[in-house]
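Asks: Quick one: sequence and predicted model below, then my questions.
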Amino acid sequence: MTTGGPRRKGAALGLALLAAVSVAGCGDPGPGSNASEPRASANSPSPSATSPARLCARLIGYWARRSLTGDTYGDYQSMGLSDGQYEILRKVVDAARTERASADERAADRLIDRRARELCVERYREGEPTGGPWG
């Protein structure tokens, strides 16, 4: 005696697939979204992603301020910087030290932001720099 046969198993499988497909499409798209518009996939880039130049400027600004107070450790890799970013950091810190000596701390702080932004924009003006992972 058989316990169901191929028709019954096929029908059960079909119902299970139908239920899975139905449930997968039942998510709430969230407030303010148009349900008729396709949603971005998990692999699509975020429209609010930080540009490489802006990220570079933030990193340089952070480490430049810490360098001026003597609160750094390790090498450029432990800071999360590439060799090229470390070169920018050295230029910014040297200029900030000079500015701090001739003016004041606030002037040096403004110089850090300005020079880090300028040098990082220059470095990333054509996208990612080439030269391997340490560039």
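Replies: Cool, the structure landed.

Asks: When you work out contacts or count neighbours from here on, use the C-alpha atoms and nothing else.
Replies: Fine.

Asks: Against residue 80, how distant is residue 51?
Replies: Noted for residue 51: a distance of 16 Å to residue 80, by C-alpha to C-alpha, to the nearest Å.

Asks: Is there a neighbour count for the closest residue to residue 125 other than its chain neighbours? I'd like the number.
Replies: Spatial nearest neighbour of residue 125, chain neighbours left out: residue 53 (7.9 Å); criterion: C-alpha to C-alpha, 6 or more residues apart in numbering. With neighbours defined by other C-alpha atoms under 10 Å, the count for residue 53 comes to 21.

Asks: Contact partners for residue 53?
Replies: When contacts are counted by C-alpha atoms under 8 Å, 6 or more residues apart in numbering, residue 53 touches 117, 120, 121, 123, 124, 125.

Asks: among these, who's most crowded?
Replies: residue 120 (22 neighbours).

Asks: by contact count, what packs against the helix or strand hosting it?
Replies: Assigned by DSSP states H and E, residue 120 belongs to helix 105-123. Under the contact criterion of 3 or more C-alpha pairs under 8 Å, 6 or more residues apart in numbering; DSSP states H and E, helix 105-123 touches helix 52-68, helix 83-102.

Asks: another one to put next to it:
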Amino acid sequence: MRHALVGLAALSLLAGCSGGPATPPAATSTSTVDPVAVCTNQLVYWAKDILGNAKDTGLDYQEMGLDGDQYEALQALIDEARKHQSGGAVPPDWLQEQAKAACVKLAAKPTPTSRGNGWP
């Protein structure tokens, strides 16, 4: 009888341990980053920084977080903005609109499927 009680106690202990609450699955995020919005924000930030006569920090395009095409778009944006500034102030949303238009064009460019020879 004593062995039966010990066995029954062991079974109920095991049943109690295995019946605990299951851990919920990890939450996954389905949000995606809009590359046009990221590009636009970067171009507007750096254009305002440069046009505001900020001290030259000596950053190259990679240190700014830009790729070569984005840097060229930034330079064109700055050149256009300076032309507008010479005749007065740039309209409030002008930088944002121009940067977004440039980034839409960049996003529409086909991406190369092979890197060819050179750096990866």
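Replies: Received, thanks. Values in this document were obtained by computation on a predicted structure and should not be read as measured data.

Asks: Post the TM-score for the overlay when you can.
Replies: The TM-score (TM-score structural alignment, normalised by the length of the second structure) is 0.68; 106 aligned residues with a C-alpha RMSD of 3.0 Å.

Asks: Tell me which of the contacts of residue 53 of the first structure persist in the second structure.
Replies: Contacts conserved in the second structure for the contacts of residue 53 of the first structure, counting by both residues aligned by TM-score structural alignment, their matches' C-alpha atoms under 8 Å: 117, 120, 121, 124.

Asks: Next, count neighbours for residue 51 of the second structure.
Replies: 13.

Asks: ok, back up a step: counterpart of the residue nearest to residue 125 of the first structure in the second structure?
Replies: Mapped onto the second structure by TM-score structural alignment, residue 53 of the first structure lines up with residue 36.

Asks: ok, now how distant is its match from residue 10 of the second structure?
Replies: 62 Å.

Asks: cool, and residue 79 of the second structure?
Replies: Taking C-alpha to C-alpha, one finds residue 79 of the second structure at 80 Å from residue 10 of the second structure.

Asks: next one: residue 73 of the second structure
Replies: In terms of C-alpha to C-alpha, residue 73 of the second structure sits 72 Å off from residue 10 of the second structure.

Asks: and what of residue 98 of the second structure?
Replies: 73 Å.

Asks: Which residue of the two possesses the greater neighbour count?
Replies: Applying other C-alpha under 10 Å to residue 98 of the second structure and residue 10 shows that residue 98 carries more neighbours, namely 20 against 12.

Asks: Now do residue 76 of the second structure: how many residues are near it, please.
Replies: With other C-alpha under 10 Å as criterion, residue 76 of the second structure counts 15.

Asks: That one maps to what in the first structure?
Replies: So, by TM-score structural alignment, residue 76 of the second structure is matched to residue 91.

Asks: Its match and residue 69 of the first structure, how far apart?
Replies: 16 Å.

Asks: cool, and residue 121 of the first structure?
Replies: For residue 121 of the first structure, the distance to residue 69 of the first structure - C-alpha to C-alpha - is 25 Å.

Asks: what do you get for residue 128 of the first structure?
Replies: Distance from residue 128 of the first structure to residue 69 of the first structure, by C-alpha to C-alpha: 31 Å.

Asks: Please apply the same query to residue 8 of the first structure.
Replies: Residue 8 of the first structure is 76 Å from residue 69 of the first structure, by C-alpha to C-alpha.

Asks: With residue 114 of the first structure instead?
Replies: 19 Å.

Asks: Have a look at these two and say which one is more surrounded.
Replies: Legend: neighbour count by other C-alpha under 10 Å for residue 114 of the first structure and residue 69, higher for residue 114 (14 against 9).

Asks: In contact with the aligned partner of the more buried one in the second structure, which residues are there?
Replies: Per TM-score structural alignment, the equivalent position to residue 114 of the first structure in the second structure is residue 97. The contact partners of residue 97 of the second structure, by C-alpha under 8 Å, 6+ apart, come to none.
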